[in-house]
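# this one's sequence-less:
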């Protein structure tokens, strides 16, 4: 019987879902799957892209763990594609590869002042508070007034983490260095800016409700933002999610405020124009234009310019994919160009694309950073369907044995981690948490993660 040796680059939800769907799919060939990830631990976005006070979302790890614990998928962590292994290496050992590397960079915001000291990308801040091993251990939390630009879930995550009292994060898996940093923060006011109205936000009702549950934080909304036009009223009456968001915001309008030590302001109809310099090269204020409904669900500028003093700005306007060595990349959209998961390369004389046989993609690097984690399942199903149907165009590897991959990594001296290694690290982190009455304390330094995984460090 024909046998498919498949490599998947990226051991987050997208990669694990793709592996699981292929193993469950109807097919007339055997399958052997190896997952590669540059990080020593699996689970990608749900370990390093979701705020630590989101246990319900992090519960997705339970489902992903069940897939890996079946024992029919191998995992090689701490292996960097393009450095430790290349596309040519994969062609020598596999019939095909699926890239599921996600989108971890910040999308650009083209306004003056983004280069100032105190202007940060949200993705970097999320990586810091989630204990990503490849980011600095410290973060400059020195501002009393902070701006967050964006009206999606990431913007609310950032705002919540900035406004929330550090002590209230102790029940989570927040790393010790992150707790210490947030505890010392002098923040009093966090301002969130979105250029459209309350009925056009991109965050979910769950995210919004969580803001209102913060201890000792006043939620400040402004009556001027709730003078709805017909399009906004239609959105409220015709969309359950918008209805719930509108209800929550209007409940906040009735709250008594003024007693909390911190405030979280939501500014709608506010289009950021410039991050103003304080005269020393640092952030001093955010300047924005007041917008108004255009009658069709959009907004137009009013010409009214406002300014709010802030000492830091977080840009949460979306994530962006990163190019991979030897793989086509759409610089404008931040994705691997593809047709339903089949990677495309410009190679025809007329400049048109043709399929790059043996190479597939799924998840955010396939379609861009939109949708929730669960949406990656439909992505994976589409990609896997084409992979199965493309049997005649698979690569013909020189060495198809599973042992040959291990030999290659060991010959190169790569300290790769496995599922057993992840279990070692998992037990170690939970033991650290148990000492403090917490579920887990995340290990941050990469070398420490690897040492624990490989049994080179004493377990707690």
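Thanks, I have it. Keep in mind that what you see is a predicted model, and the values were worked out from it rather than measured.

# contacts, neighbours, all on C-alpha from now
Fine.

# So which bits of stretch 206-220 are buried?
Applying a neighbour-count criterion of 16 or more other C-alpha atoms under 10 Å, one finds 207-208, 211-212, 214, 217-220 buried in stretch 206-220.

# Switch these over to TSV; also include secondary structure.
Output for these, formatted as TSV (DSSP: H, G, I helix; E, B strand; the rest coil):
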residue	secondary structure
207	helix
208	helix
211	helix
212	helix
214	coil
217	strand
218	strand
219	strand
220	strand
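
# Check for me that residue 314 belongs to a strand.
Yes. Judged by three-state DSSP, residue 314 forms part of a strand.

# Does it touch residue 122 like I think?
Yes. Contact criterion C-alpha atoms under 8 Å: residue 314 and residue 122 qualify, at 5.6 Å.

# Looking at those two, which one has more neighbours?
residue 122 (27 against 23; other C-alpha atoms under 10 Å).

# Distance check, that one against residue 307.
21 Å (C-alpha to C-alpha, to the nearest Å).

# Kindly report the same for residue 356.
50 Å.

# quick revisit: looking at the buried residues of stretch 206-220, which is nearest residue 361?
residue 207 (29.2 Å; C-alpha to C-alpha).

# here comes the other one, which I'd like you to weigh against the first:
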């Protein structure tokens, strides 16, 4: 008997460290780790100890004899990985426990951003004796996209916040929520009170299509739509016209698939999730019957993961549709020799044709189309596409009518005052997490992690490996004497924050918000009912 990693794997590699026979791959440092859709357990080497299942923060590991029927296919998925990548056992890297102090004073680090990348950075920092961490978020609530980006029907994935909750309540971590760096306190002031600053602000803006009509009413970045249905306070008053029958999503990453699923899901299934009440009300009266997901490249280049496409194919009352010639165009591609690519292609090929679609709602997968223009006088009416392979063939232009367009072509970070920014990459200028200025010189004490460091890539757990690299460099710099000591005593900093932002939320305040949201959810048979305004959150924090 063996254990199996299935849908929902967060890739944070916590299961790898507890496996006594080293049978989980790929590992951090392996060539495939950063590009792997998930982790895998070798069925021949597993000794059925269950250590990985107990350790998994999102409940994605199952006993092979106790798997839900719809996840049975992951037995094959795990085995296929090792058929192509035979297990090679190697000695684990030995680590030494560090204790970081200088002249009897602790290492003090400020972390800006409490999303997954920030929490994993706090984990690496606060686990070491002699380190004190100040954690900031501009919202009264922590966890970033783990709270406001993960789809409401993926509650197991949101369980990662239980791990983050254990991290931020450590005694050497101080939370300063509802504090905006750059407004209430500057980067230079953080450096005056800490040895180092780690920027973990994620990617808060959007890549542009660069075509005519993309700013028409009815055309929006998918990030805004996701934030709206997840109850993000910046978007609780946004409105999306759901009266039309068709929505077009440009881009086919996992976020695009999440948005499509929300638009055509049975509203009764969403009622029991933590979707924002205003979004539930709007979707309850939605007229949408078709979502068209359009990608520039072919089916073998699809940005979504296999497990997310599987989830679309299992939706009750929803047909997953593909155009046969757009899928079969890849049938002779050499990449089909790879099991992961082959399975992704097979899933698309198994979709029904438009002629055979009979369900009341449908999700249509389109490949090899590049958007040319978004059309309409006062609001979106349609989108025109050309064949990516023949952009100059005007006769191949296809126009698809839709009342709502969501742009899902990627995210980028925004510049922060005092921090060098790479406009081309849309990230902070850095080398291995150390921030560098425009002249190529290291900025002592400045570091970055997460999407602000590497761009919008990977899944939640990828931030673990990213944080390990950055924090290791920070520790090395501290021990080498490269980080100037703070210019103020530790007790002065909380006084400064209280002066600048009297309504800051500490850890106790967040726990009050969390408890009240859960209480409201319990009354409605939901995981929680979120507060969607800052004022509501502040009121709950004072209860």
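Yes, it's here. Being a predicted model, the structure only gives us computed values, none of them experimental.

# Would you report the TM-score computed for these chains?
TM-score of the superposed chains, computed with TM-score structural alignment, normalised by the length of structure 1, equals 0.90; 436 aligned residues with a C-alpha RMSD of 1.9 Å.

# hang on, the earlier thing: okay, and the common contacts of residue 314 and residue 122 of structure 1?
residue 158 (C-alpha atoms under 8 Å, 6 or more residues apart in numbering).

# what are the ranges of the helices in the stretch 401-543 of structure 2?
451-454, 462-479, 492-500, 507-523, 534-541 (DSSP state H, counting those that start in this stretch).

# so where is the first one in structure 1?
Residues 364-367 of structure 1 are where helix 451-454 of structure 2 lands when matched by TM-score structural alignment.

# Show me where the stretch 101-250 of structure 2 has its helices.
116-126, 145-148, 155-158, 160-168, 187-193, 222-229.

# just so I know, which of those lies nearest residue 330 of structure 2?
Nearest of these (C-alpha to C-alpha): helix 222-229, 28.1 Å.

# Show me what residue 436 of structure 1 aligns to in structure 2.
Aligned partner of residue 436 of structure 1 by TM-score structural alignment: residue 524.

# Next, count neighbours for its match.
13.

# Now do it against residue 517 of structure 2, distance only.
Where residue 517 of structure 2 is concerned, residue 524 of structure 2 sits at a distance of 11 Å (C-alpha to C-alpha).

# Repeat that for residue 379 of structure 2.
Residue 379 of structure 2 is 37 Å from residue 517 of structure 2, by C-alpha to C-alpha.

# Mind checking which of those two has more residues around it?
A side-by-side neighbour count of residue 379 of structure 2 and residue 517, using other C-alpha under 10 Å, places residue 517 first with 20 against 16.

# Leaving out sequence neighbours, find the closest residue to residue 134 of structure 1.
Excluding its sequence neighbours, the residue lying closest to residue 134 of structure 1 (C-alpha to C-alpha, 6 or more residues apart in numbering) is residue 446, at 7.3 Å.

# give me the number of residues near the aligned partner of the one you found in structure 2?
Under the alignment (TM-score structural alignment), residue 446 of structure 1 pairs with residue 534 in structure 2. Counted by other C-alpha under 10 Å, the residues lying close to residue 534 of structure 2 total 16.

# quick one, what contacts residue 534 of structure 2?
139-140, 233.

# Going by distance to residue 430 of structure 2, which of these wins?
So of those, ranked by how close each gets to residue 430 of structure 2 (C-alpha to C-alpha), first place is residue 139, at 26.1 Å.

# The closest one - nearest residue in space that isn't next to it in sequence?
Residue 139 of structure 2 sits nearest to residue 178 (C-alpha to C-alpha, 6+ apart), 4.5 Å away.
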